[in-house]
Structures are given as structure tokens and as C-alpha cells.
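1. here you go, sequence then predicted model.
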Amino acid sequence: MEVSLRATVPPQFNRIPKSKPHNNRPVVCCFGLENHNSVELNQSKNDEPERTHNDIWRLFTEAQRNIMYLNRQRVQAIEELDEMKKEQKSLLEKLEQLESQTHASIKEDPFSIISELLLRIDSMVLTGILDTREASGFRSLVINTSLNVADYFADIISKSDAEILAQLRHVSNKKKMKGFHIIHICTEMEPVASVGSLASYVTSLSHVLQRHGNLVEVILPMYATLNLESINSLWEIKAEFFSYFDGQLHRNRIWTGVVNGIAATFIQPVYYSSFFNTENIYGYPNDFERFSYFSRASLDYILKSGKKPDVIHIHNWETSIVGPLFWDIFANQGLAATRILLTCQGLKSQCLEQPDKLAMCGLDPAKLHRHDRLQDNNKPHLVNILKAGIVYSNKVIVMSSIHSKDQIVSTLSHGLEFALDTHKDKLLIAPFGYDDSPWDPSQDKFLPRGYTADDTRGKAISKAALQQQLGLPENIASVFVGYMFTEDSDVDLENIKSLVRDSSTRGVQFIFVGISKIYGMKNKLESFQEGLKDENVRFVDEYDESLLHLIFAGSDIILCSFDDPMLQMPVKAIKYGAAPVPVNFTDDRLRKFIDPGNTERTQLSEYIINTFANVSLSQAIDEIVEEEAITVE
């Protein structure tokens, strides 16, 4: 038993001391384990070559699979790389094509590159790269009509300031500018910030002035609601710019861009950031503070950038404070040759304020609160901001397609009779103007089909489309009347309600639109709508340009305010084949239009007055219905 045990126990166990077991059970267990281990060890030695062979084959198989996978990945990567190269080549070709198209369009319309180049010159002045004297010479060079700017600068306009400056100095011939340098300081410009007629007026006038060889720029507030998509090359000038307000200098951010080929500068207050982070442009209790800050900042910017414009063009009461600011503070700082031009789209909105508020923008209240200066004629304890523009401007333009200078001074001055009469020699009356291109029914992109006086089928199609869009019965024989509320709409709403009720029983259809974005207009329209519910009447309280065009095209009658044609409604109505009818028709009100001795009216205004001014809505409807009946017979 002992011999057998020693033979089966591995050598390392031979040194275990012998001891008598306490019983037989451990011996049996030990013997059994030893025999089992011996069998396993022998079997392991026999299986080892086979396991080694299997492991090698498994590793080989896995390696082969990995190699095949890597080959597939390599092929796929090569294919993807080839595809990327093709896409890159295609993108480069498209980029080159776009660049060539851009250069071609720039050469076709040099005003865009001129505007952008002028803004780059401003940036160089503000950042200290260029002094004001040399900048003035470069501006003259750029606007010189004998110089083809696109040929010299089209390829480098996106380069650094240093490269552009080198090119400017290279081509500079120091020729005197032939046109005028005009800067608009205003609160609206189409299409970046539009409320009423001012926006289209600024843009259209700037285009015309540019085409006549003048240098035109526009300065606007940087509204939070600005239409950024309509601004090309918008960028911020990285320079410190401060302006004065309420006893301190405040930092502003300056942005520049090109709007429809016109150079535009946008001023963004930093400390008073809330001034223009508003939902609407107008209609807030602090409007005077907002726009007096902007007016002062605009003049500070003009001075610091070294500009010496021939004309600073201001608009309505919002920037009228520029007048006294310019002559009392800025004129003697190198701008003595500059002149101030004020344009008023209307005289109703004037802004009356406490005299002490004038000090916020740096003016002397005691000096200006006088009868011949800013003191309001009806409320002498207040100052009149629109009056400031009238008194301190070199020329004043009042927009009116209907009225003469005498009529405006005597009956439509809204309390400014004394100021207008005193400065009558510098007062000019101009008809409303607008860009003809979007208001031509023969090529109006918003109409389902264009039309002319010789082919009016498109007007009937537009009428059907308008009725369908508004959910009205599609009846081409129905008389359709359109009316657009504006911020200055001064109408007898009860009278209109009565007219609508009477006309609706005859199948006449009406559309009332609040085309102004001004604060409070929605409430005015809702109040009117509440008292007038009719199946033939529709109300729209949102600005919709396409619908506005369709209304002019689809309407038979356009109700207009002849006292204040803010958007030149009569002219647009006539162009689209609709009859402009006074919204507030009374015989007494229209007597002032009939003045055969008045020689100041244009032929257009004479035509409007003689043809439409003495026609009421009911008379116009009767005439259209009778004409339709005759046509059917």
C-alpha cells in the first residue's frame, strides 16, 4: 500500500511529514484524489499537441478574416476618397462659377461695390488706419463717375483693409467729386425697416440720386427686428465709438452693410440697448429719448468718421432734433459747408416734450424754449420737436400729391401755422414718389396674371383670386372695395360702418387691412371689426405685401384719405384700374380741393381732384353697377 502510494504521489509531495490518520476517511479521499489527478495530467499531455494545432488554425483563420476586412475597408476608403475629390472638384467649379457671376453682377451694378467700398473707408477711419483728410479724397475718387470702380476693386473688395487702401492710393487721381454727398439720418428704409411711406421714400430717392452721380448713405438704428436677410456684406466695425447722452459718453456698436446697392450704417447702443430691442419701431413712451439718442449718435459718427457731406437729410419729427444739434454743436467742427434738409411725410405727428429733456442730447433748453425756436404754439410750456426741424433746416419738403403750399400752411398745418408761415420761403411741396417697379400691374410678381389698359383679363383673374383667398363668394360682377388703415388714418368709423351696411345689401364686398406695423393699429382695427360683422366684409390685421398688391388689382374701388395720402393710394389705385374714392366724403371738406386759381398742383393731382375728389362711395358704386349693366346689354 505504501509502495503504491509513493509511486503515484508527485515528487513535491514526498516531503510531506508522515502522520497517522485519525480515521480511514481522509486516507480514502487522498487516495482517490491522487489517482484522479494522475489521469488528468496524463490526458492533458496527450491532448496538448491537438490543442496547439487547433489554436494555431484558429489564429490563422482570424488573421485571414482581419486581412480581408482591412482590404475591404481600404477599398471603401479609396472609393470614398475618390468621391470626395469629385465633390471637391464640383464645389470648386461651382464656387468659381458663383464668383464669376458675382463679379459680373458687380460690374453690371457698380453701386453695390461703391457702397461697400465707402463703408470700408469709414472702417479705416474709425480704426485709425486712415486719416479724415485722405478719406475725404478717397470718397471723392470713388463717387467720381469718370472712374469705373468695379474694374479697379471688384477683385479685392473682400480683401484686407491694407490691400484696399493700397489700391485706393494707387488709383487715386485727386479729382473733384462731381455729385453731392448726401447722408440720410432716418428711422426707416425699405426693406430692412418698414412701417409706412418713409421707408419706400428713402430707398427710392436714394436710388434716383445715385443714378444722377451723387454719393448717398443712410444711417439707421440697429433695431432688433431688422430684416437682416436684405442686407449684403453686414459686418461690425471693430472700433470704439462713443456718443453723448444725458451727461455722459456711451459706447455704441457700429454695423455697416449694403441695402439694394445703398451704403447703410446701423448704430447699436450698448448701455441703452433697450432703446431699439423692441417689437415695434414707434409707439413707446420714451420715443423722444430713443430717437434723440440716435440723432446725436449719428452726428457724432459723421464727425468721427471724417465725413463732410453736402446735405444731411432728416425725416419727420423722429430726427428733426438733428437741426438744432447740428447748428448749435457740430457746424463749427468742420461741417460749416453742410446743409440740413427736412422731409415731412405729414405734419400731424409732431412730438411735444418738456423743455428740460432737450439737455439729454446736449442742447440748451433755455435757449430753445422760445416762440421763434422750439416752443409749441398751442402748449407754450412744451417744446415741439417737429418745429425744431422746420426752424433749423435750410429747406423743408412736405409730401403731398394733392395740396398746395397755401392749403398746407393755412388748413393742414396741425398747429404749425406760425412756423410754416415764417419759414414759407424755404418750404417746398413735393408729390409722393415710390419705386415704379413693384407697382406695375403688367409685371407685378404678386399677381396671378399681369394686365394692362388694353388687356384687362388679368384684373378679373386677380379679383377672383382675391375673393377665393378671403373666402368671399366668387362673383366677378360684385363690386369690390378695399381700404387700408395707416398710422395716420383719421376717418369717421361710424360713417364707414353705415356705408358698409348699406352697400353690403347690394352685394358689395369689402376688405379692410391694417397695412401699418405701428403699435396700436391692431387694436384700432379690432375695435372697428367688433362693431361690423357681415358676410361680405373681411378684416386683415397683419402686413402682407402680396395681399396688398392683390387688393389693388382685384378691387374696383380703393377708399383713400385725400387729406393725408401717406402711401400715395390714389396713384396706385389708378395704375391698377381702381377708382380712388375719398373715405371721408363731405361737400365742405372737398371745396378746398376745387381751386382753379391754384397753379402749384401737378397734372396728376389735377386729374385726381377733378375726376375722383367729388365722388362719394355710393355714387362710385352706382356708376360701376350701371356701367356693368350697360356692358352686359
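-> Ah, there it is. Numbers count the residues shown, from 1 in each chain.
2. C-alpha only now, for contacts and for neighbours.
-> OK.
3. what about Ala573, how many residues nearby?
-> The number of residues packed near Ala573 is 23, by other CA atoms under 10 Å.
4. oops, could you answer that again for Glu79 instead?
-> When neighbours are counted by other CA under 10 Å, Glu79 registers 12.
5. all the strands of the stretch 51-200 of the chain, residue numbers only.
-> 181-185 (DSSP state E, counting those that start in this stretch).
6. in this protein, which helix is the longest?
-> Taking residue count as the measure and DSSP state H as the definition, the longest helix of the chain comes out as helix 24-108.
7. which strands and helices sit next to that one?
-> In terms of contacts (3 or more CA pairs under 8 Å, 6 or more residues apart in numbering; DSSP states H and E), helix 24-108 is packed against helix 2-8, helix 149-153.
8. the structure to be compared is supplied as follows:
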Amino acid sequence: MYIVQIASECAPVIKAGGLGDVVYGLSRELETRGHCVEIILPKYDCMRYDHIWGLHEAYCDLVVPWYGTDILCDVYCGWVHGRLCFFIEPKSWEMFFNRGCYYGCDDDPMRFAFFSKAAMEFLLRSNKRPDVIHCHDWQTGLIPVMLFEIYKYNGMEFQRVLYTIHNFKHQGIAGTDILEATGLNRPEYYYQYGRLRDNFNPFALNFMQGGITYANHVNTVSPYHAWEAQHTDQGFGLGHTLHTHQYKFSGILNGIDYEVWNPEEDRYIPHHYDIATFEDKALNKKVLRERLMLAHGDKPVVAFIGRLDDQKGVHLVHHAIYYTLSRGGQFVLLGSATEKGINDWFWHEKLHLNDNPDVHLEIGFNEELAHLIYAGSDMIVVPSNFEPCGLTQMIGLRYGTVPIVRGVGGLVNTVFDWDYDGYHEPEERNGFVFFQSDTVALESAMDRAFDIWEKEPALFNQIAQQGMQYDFSWNHPGQDYVALYDYIRHK
């Protein structure tokens, strides 16, 4: 098959979150299975050009109709760690992608509406006719709309679209000007609930609503989150739309890159290990303590790695620090805050705990240190308020670091509680799960993990090694996506 991915991110050249990892990891997996994959991205001024090989101009002066006139774009081509990528650079006074950032501009809906329009024009003018166009999140929600309403009449009637939603919270809200700009026009037509009209604001258009409505199939990034999005507030207002289109909505769990996250050959950790040499994990724990100036001793190390924001259950992260200390453990945090208030809060805690030999708070992100923390910690807490998929717990399992997670989203599909899971045999269980978003629930799960670590160390190691046996690589998701592509091609 010939597949074109259209997205706002692709790791490591453009990465603001998990979306970039998925676009890169899935594309590589599809290629290993013999499929042809190309990726279309914005050409940001702030992306990591050092990760692109052979960048060159592939299409000069691409004409993109916009607001009844034209904007010219240059399209560049290069390889990102073996993936063939096309980067769209508009030549206009709006400077859509020369802002020094990927997201966060007041005109983000207009920026990514233009990117979507330009991507479709590039496919049309360069005579690319993929079997499947796979687009991602709100930034590309207009692509299925434009394909069905415009481009299928211009020679792209056989293309099919899979639309993957990574985060329902951000949906792309805009007004009538988007219709005029993209050439969709006809506001009376699109301001209907069955098309682009937002479910709660009758004066707003919703990119994600359009993507769900017009795509041939829609998926999110774990089976349980697909259920949550339809039946709980995790759909952030799109539950009715998803219910209407439930016949074409499903969940596929993300994978992680086992070439990057593999304790057997990880270049960022000093001591490699696997299930057979699990005792060598303790050597990384010693190095981690030395690097972060933590006290040595017979104590468990509990970690948190990730963004410090409300989605990640930041109030429970904070509580986990002090509860770990009260139970005689050590805590290591690596994360950056998305809001000033949370950033100030954790900087205050960092200064307050700075002389404590049992805790280290690293405010920011450091890729090398993240690998060492995974390898050197005994447990990792993931107390998210919502988590469409979650990569942290899967990486923790790979490194034999026992996850303590809240039972939401993809965490439910990957972590199976040692004491209470009724669907898996004891030899299949790999962590500890709690469900309420309060401190009592978190403490209950942490207590169970600590008790086993202290009283039955051999059993704790067994749980950790059972987690290492799981395959959360892109192998299974890749197979699922290929089956889905085949399905929408032939239906």
C-alpha cells in the first residue's frame, strides 16, 4: 500500500508530545512491513534541522488557493532517520510557521487550516494518489472535509482517509473565515450539526467534528479510551458525534520504539540488562543515586516522568512525593510544567526539598536522564486524570520498573493490577492500579507496592519481570493499522 501521513509533528525533527512519536514509530513499522510511506509536515523555523538528511527543494511555487487568491509555497524533501518527509513552507506575510514555536499562536486554527489546504494541493499537483491518507488530531481535521467536498471532484475520488485522534481536549475551534479562506465557503451548509458545527457553540466550527464526520474511519489511541470518549466526559463534548459515527470508530493502542527504549542496548544507561540478568538493574539504581546525589541504602526509588499539568494528575504527583518519603522511599521527578502556577509550585517544592537526600526534582526535560531514571527506579507513578494512551507506563514495563497507575485510558489496557485484576492470571499481572482521583486511592496502591517491595522482594522482582515480558512495540499496532487501511480501501 501507499500511505501518506499528514501531521503537525514527527519525532525527532518536530516533537511537542506523543503525537510526534506515533507518526514516526508507526511510519517506520509500516515500512518494515513493505508499505510505501511518506509524511507531510509544516516547515517550522524552529524544528530540529539536524535530524533531517538531504533536505532539498522538491516542488517550487506550489499554488495554494487561499481567500480567493493564491499563496505560493515551496515544498522541501528530506529523510528523518530513514523516513521520507515533505515540508511545506508558505511564502506569505502571515509567516504561518516562522513563529519560533509549533503551537500556541492566536491564529492556530488558520495556520493549520492553511497547512491542510497546502498538503491537499501538494498531493493533487504532484499527482500523488495514496491508497490511504492518514491524518492526525485537530490540526488536520479539515483534510477529510476538503477531500470529500472539493478534491474528490478534481481527480482524488479513490483516496480514503483514516483520522486518528490523540487528544480530544484540543479540537480546533474557528469561525466562518476558515470556510472563506479554504474555499469550502457555504456557511449555511457547514453550520449544521452533521458537518462542522460545534455541538455546544452554534456560532463555531469544530475541526475535529469535521474530521470525525467526513473520515472513512476514526480511531483513538487505545481501546479503553475509545469507550471513554463515547460514554464519559473524556470526549470533551464530542460524545454524541462519536455515538452517531460509532460504526466507524475504534481504538488502537500506541506502541513504543524498542530501538530507543530497550534496556538490553540503551546507549544512555551504563549497565544493560534483560529478564535473565535482572539483578543488573540495581547497578543503574546506584548510578542514578550518585548522579542525583541521593543517599545510598535499602530503599525503593519511585519516579515520575512527564509533563506537570492537570492531565497528568499533578496534585497526585505532588502527594506521591511526600507519601513516598513518609514510607521511607526515595522520589525522583523529571518533568516540565505547562502553566506558570504549576511551574512556580514545583520550583518552590524543589527549593524546599533541595537538601533532602531522598528526593530529587528535575524541573525541565532531559532525554538522557529519562533513560537512566527508567532503568534505575523500582516504581513509576502515572496518576493521570485522563490518558488516551500513555507511553510512560509502557516504557516503565520495558525497563522492569513497576507502574502504579490510575485506571483510565490506555493505562487500563497496559497495566494489570497484581491484587485485583479479574481478567488476567497472576503470571500476567504487572503493576498496581487505583481508580479514584484522590490521595486515599493513590496511597492504597502505593502501600500495596511498598509492602511487597519491603516484605517480599522476590515477588516484587517477579512482578517487574512479568512486565518486561509484554510486547508493547509497534508490532501489534502496526498489524492493526494495516488491517484498518485494508478495510477502508475496500469498503
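-> Ah, there it is. Predicted model only: the values in this text are computed from it and were never measured.
9. thinking again about what came up before, how about the helices and strands packed on helix 24-108 of structure 1 in CSV, adding mean neighbour count and distance to Phe245 of structure 1?
-> Below are those laid out as CSV (neighbours: other CA atoms under 10 Å; distance: least, CA to CA, whole Å):
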stretch, mean neighbour count, distance to Phe245 of structure 1
helix 2-8, 10, 109
helix 149-153, 17, 39
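10. for those helices, which one sits closest to Phe432 of structure 1?
-> Go through these one by one with CA to CA and the one that ends up closest to Phe432 of structure 1 is helix 149-153, at 32.8 Å.
11. stretch 445-456 of structure 1 maps to which residues in structure 2?
-> Under TM-score structural alignment, the match for stretch 445-456 of structure 1 in structure 2 covers residues 267-278.
12. ok, back up a step: make a markdown table out of the helices and strands packed on helix 24-108 of structure 1 and add distance to Leu33 of structure 1.
-> Formatted as a markdown table, these follow (distance: least, CA to CA, whole Å):
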| stretch | distance to Leu33 of structure 1 |
| --- | --- |
| helix 2-8 | 11 |
| helix 149-153 | 99 |
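13. for those helices, which one sits closest to His53 of structure 1?
-> Comparing these by their distance to His53 of structure 1 (CA to CA), the top pick is helix 2-8, with 30.4 Å.
14. next, count neighbours for the counterpart of Phe304 of structure 2 in structure 1.
-> Matched across to structure 1, Phe304 of structure 2 falls on Tyr483, judged by TM-score structural alignment. Counted by other CA under 10 Å, the residues lying close to Tyr483 of structure 1 total 23.
15. Tyr483 of structure 1 in helix, strand or coil?
-> Put simply, Tyr483 of structure 1 is strand when judged by DSSP: H, G, I helix; E, B strand; the rest coil.
16. same check on Ile267 of structure 1?
-> Remark: Ile267 of structure 1 carries the secondary structure label strand [criterion: three-state DSSP].
17. burial measure for Pro202 of structure 2, as a count.
-> 11.
18. excluding covalently adjacent residues, which one is nearest to the residue nearest the centre of structure 1?
-> For structure 1, the residue lying nearest the average C-alpha position, counting by CA atoms, centre = their mean, turns out to be Val192 (1.9 Å). Among residues not flanking Val192 of structure 1 along the chain, Asn227 sits closest, at 4.5 Å (CA to CA, 6 or more residues apart in numbering).
19. identify the residues contacting the lengthiest strand in structure 2?
-> With secondary structure taken from DSSP state E, structure 2 has its longest strand at strand 52-66. By CA atoms under 8 Å, 6 or more residues apart in numbering, the list of residues contacting strand 52-66 of structure 2 from outside reads 13, 70-81, 114, 117-118, 121-122, 125, 181-183.
20. right, I'll call it a day here.
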